[in-house]
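J.: What follows is a predicted structure for the sequence shown.
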Amino acid sequence: MWQRITDPEVAERLDRIDVPFNRYGLDPFGISRDHLGGFYSMLGFFYRRYFRCLSFGIEHIPDSGPVMLVGNHSGGLPVDGGMVIASLFFDKEPPRHTHGMVEKFAQHWPVVSPIFSRV
């Protein structure tokens, strides 16, 4: 299902991220390439069209290796974290896949929990 909604630009950028997907399309942590395609396609709409984000200083983030980006936000939905994830995927060359951290209560949300575990 997720392959059908993957934007062509997202598919091209997924081919360039430094994630070792196996022959089943899963990385060592169980993240699905197909789910990432659908996730980034949806996130791209919000990043570019709804919030219309601009990124500054992205050149200071290393192209590879570990890095920790720490944000501070209020409210229950981590929209700012999603926009940082989108920025590193859509605006950084080469694109980077990042993982977000959320409070433990998110694992109990009926709809969000399965999505967060796959992307």
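T.: Nice, thanks for sending it over.
J.: Every contact and neighbour count from this point should use C-alpha atoms.
T.: Will do.
J.: From Met101, how far off is the residue positioned nearest the centre of the chain?
T.: Centroid check for the chain by Cα atoms, centre = their mean gives Ile85 as the closest residue, at 4.6 Å. According to Cα to Cα, to the nearest Å, Ile85 stands 11 Å off from Met101.
J.: same question, Pro28
T.: Counting by Cα to Cα, the gap from Pro28 to Met101 is 18 Å.
J.: Equivalent analysis for Met42, please.
T.: Distance, Met42 to Met101, using Cα to Cα: 19 Å.
J.: Check Asp91 too.
T.: Shown here: Asp91 relative to Met101, a distance of 21 Å by Cα to Cα.
J.: For these two, indicate the residue with more neighbours.
T.: Neighbours of Asp91 and Met101, each counted by other Cα atoms under 10 Å, are more numerous for Asp91; the result is 14 against 10.
J.: Helices of this protein, residue ranges please.
T.: Assignment of helices within the chain using DSSP state H yields the ranges 8-14, 33-45, 79-90, 112-118.
J.: In a markdown table: the ones you listed, plus distance to Cys53.
T.: Output for the helices of the chain, formatted as a markdown table (distance: least, Cα to Cα, whole Å):
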| stretch | distance to Cys53 |
| --- | --- |
| helix 8-14 | 17 |
| helix 33-45 | 10 |
| helix 79-90 | 8 |
| helix 112-118 | 22 |
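J.: These: which one's closest to Phe56?
T.: helix 79-90 (9.7 Å; Cα to Cα).
J.: Against which helices or strands is that closest one packed?
T.: Secondary structure elements in contact with helix 79-90, counted by 3 or more Cα pairs under 8 Å, 6 or more residues apart in numbering; DSSP states H and E, are helix 33-45.
J.: in the helix it packs on, what counts as buried?
T.: Of the residues in helix 33-45, those scored as buried under the neighbour-count criterion (16 or more other Cα atoms under 10 Å) are Arg33, Asp34, His35, Leu36, Gly37, Gly38, Phe39, Tyr40, Ser41, Leu43, Gly44.
J.: The structure to be compared is supplied as follows:
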Amino acid sequence: MAFRRYLKPRVVPQEVEQIVDALPHHNVGSQGYDPWGLNLDTAKISFTAVRWLYEHYFRVEAHGLENVPADGRLLLIGNHSGQLPMDGVMAAYAIATNPHGPRLPRTMVERWFPTVPFLGNFINQVGGVVGDPKNCGKMLEREEAIIVFPEGIRGSGKPYRLRYQLQRFGHGFMHLAMEHRTPIVPMGIVGCEETMPSVTNIKPLARMLGVPYFPLAPLVPLPAKVHICFGEPMHFPDDARDEGEVERRVERVKDAIRDLIDQGLAKRRGKF
């Protein structure tokens, strides 16, 4: 806490203060935390770095932000890639600075992230939450916007030769959308595949370190140009007769994401 108080006035510009202060904070208590650990001062410090990455390093262009509702419960479902969760960070910043209605989305993260010393608390403080259906359901009932990557590590850890090929989606997000009457906004993210292209997964080293994968990839993200395309909201009533029907609905979302990826690929003039 003392470190935050020391660091924030020295690194956070007025523009970032205004961005975060303008966001709805309906679940943040008097101590500056929400029930899942989000801390506004930590968010301001991290936003300072993210803003530079978004505007100058990855030079992100966000398309279709008018499709993201300014309030109410929401699931944002996208393709996952790039070894590090830069896709989620860039998408979250785009939504937080949305000229059609800014809001701070929460991001579902893999369960192993909080096992890394110090990393778990930091992730919570900047808006990440362990990808547990109960957590997600409670946040939806509090009208939060939540970013979910149903491919999980199958997407983030895939080799570069499989770039922009959607991997298997889990069905959990669809069950949550139906049960909690929540619209889904599909996202197609282009460029993060090129930030850390992986040749292979060094499985023995991954097992030794206790992580899902250890890619043979650049040590730092490359400055690839990123496009994020947001699609129109999709609605699914809670009337699926069986898991086969759920699977067909998941495939509809995947098809929408594929179309948005194609749009993003068509918009870019080069990988960098």
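T.: That came in fine, so what should we check first? Keep in mind that what you see is a predicted model, and the values were worked out from it rather than measured.
J.: picking up where we left off before, quick check: closest non-adjacent residue to the alignment partner in the second structure of the residue nearest to the centre of the first structure.
T.: Ile85 of the first structure is assigned Ala92 in the second structure as its aligned equivalent, the criterion being TM-score structural alignment. Excluding the flanking residues, the one nearest Ala92 of the second structure by Cα to Cα, 6 or more residues apart in numbering is Pro105, at 5.9 Å.
J.: That neighbour matches what in the first structure?
T.: If you follow Pro105 of the second structure across to the first structure using TM-score structural alignment, you land on Thr98.
J.: neighbours of that match, just the number please.
T.: Using other Cα under 10 Å, Thr98 of the first structure has 17 other residues around it.
J.: My guess is it contacts Ile85. True?
T.: Yes. Counting by Cα atoms under 8 Å, Thr98 of the first structure touches Ile85, with 5.9 Å between them.
J.: quick one on the thing from earlier: how close does the match of Ile85 of the first structure get to His26 of the second structure?
T.: Between Ala92 of the second structure and His26 of the second structure the distance is 18 Å, computed by Cα to Cα.
J.: for Gln18 of the second structure, same thing?
T.: For Gln18 of the second structure, the distance to His26 of the second structure under the criterion Cα to Cα works out to 17 Å.
J.: What is the equivalent residue in the second structure for Arg48 of the first structure?
T.: Pairing criterion TM-score structural alignment: the partner of Arg48 of the first structure within the second structure is identified as Glu55.
J.: Just list the residues touching its match, thanks.
T.: Taking Cα atoms under 8 Å, 6 or more residues apart in numbering as the contact definition, Glu55 of the second structure lies against nothing.
J.: Against Ile184 of the second structure, how distant is it?
T.: According to Cα to Cα, Glu55 of the second structure and Ile184 of the second structure sit 27 Å apart.
J.: Mind giving me the packing neighbours of the top helix by length along the second structure?
T.: Ranked by number of residues, the top helix in the second structure under DSSP H is helix 243-267. Taking 3+ Cα pairs under 8 Å, 6+ apart as contact, the helices and strands that helix 243-267 of the second structure lies on are helix 172-179, strand 184-190, strand 227-230.
J.: what's it aligned against in the first structure?
T.: Going by TM-score structural alignment, helix 243-267 of the second structure sits over no part of the first structure.
J.: can you check stretch 66-75 of the second structure too?
T.: Mapped onto the first structure with TM-score structural alignment as the criterion, stretch 66-75 of the second structure occupies residues 59-68.
J.: any idea how far that stretch is from the chain center?
T.: Going by Cα atoms, centre = their mean, to the nearest Å, the spacing between the C-alpha centre of stretch 59-68 of the first structure and its chain's C-alpha centre is 15 Å.
J.: quick one on the thing from earlier: pick the most buried one from the helices and strands packed on helix 243-267 of the second structure.
T.: Across these, averaging neighbours per residue (mean count of other Cα atoms under 10 Å) puts strand 184-190 on top, at a mean of 28.
J.: Which strands or helices does the next helix or strand after that strand pack on?
T.: If you walk from strand 184-190 of the second structure toward the C-terminus, the next helix or strand you reach (DSSP states H and E) is helix 192-195. For helix 192-195 of the second structure, not one helix or strand is in contact under the criterion 3+ Cα pairs under 8 Å, 6+ apart.
J.: quick one: helix 192-195 of the second structure aligns where in the first structure?
T.: Taking TM-score structural alignment as the measure, the first structure aligns no residues with helix 192-195 of the second structure.
J.: Give the buried residues for that helix.
T.: Residues of helix 192-195 of the second structure classed as buried by neighbour count (16+ other Cα under 10 Å): Cys192, Glu193, Glu194, Thr195.
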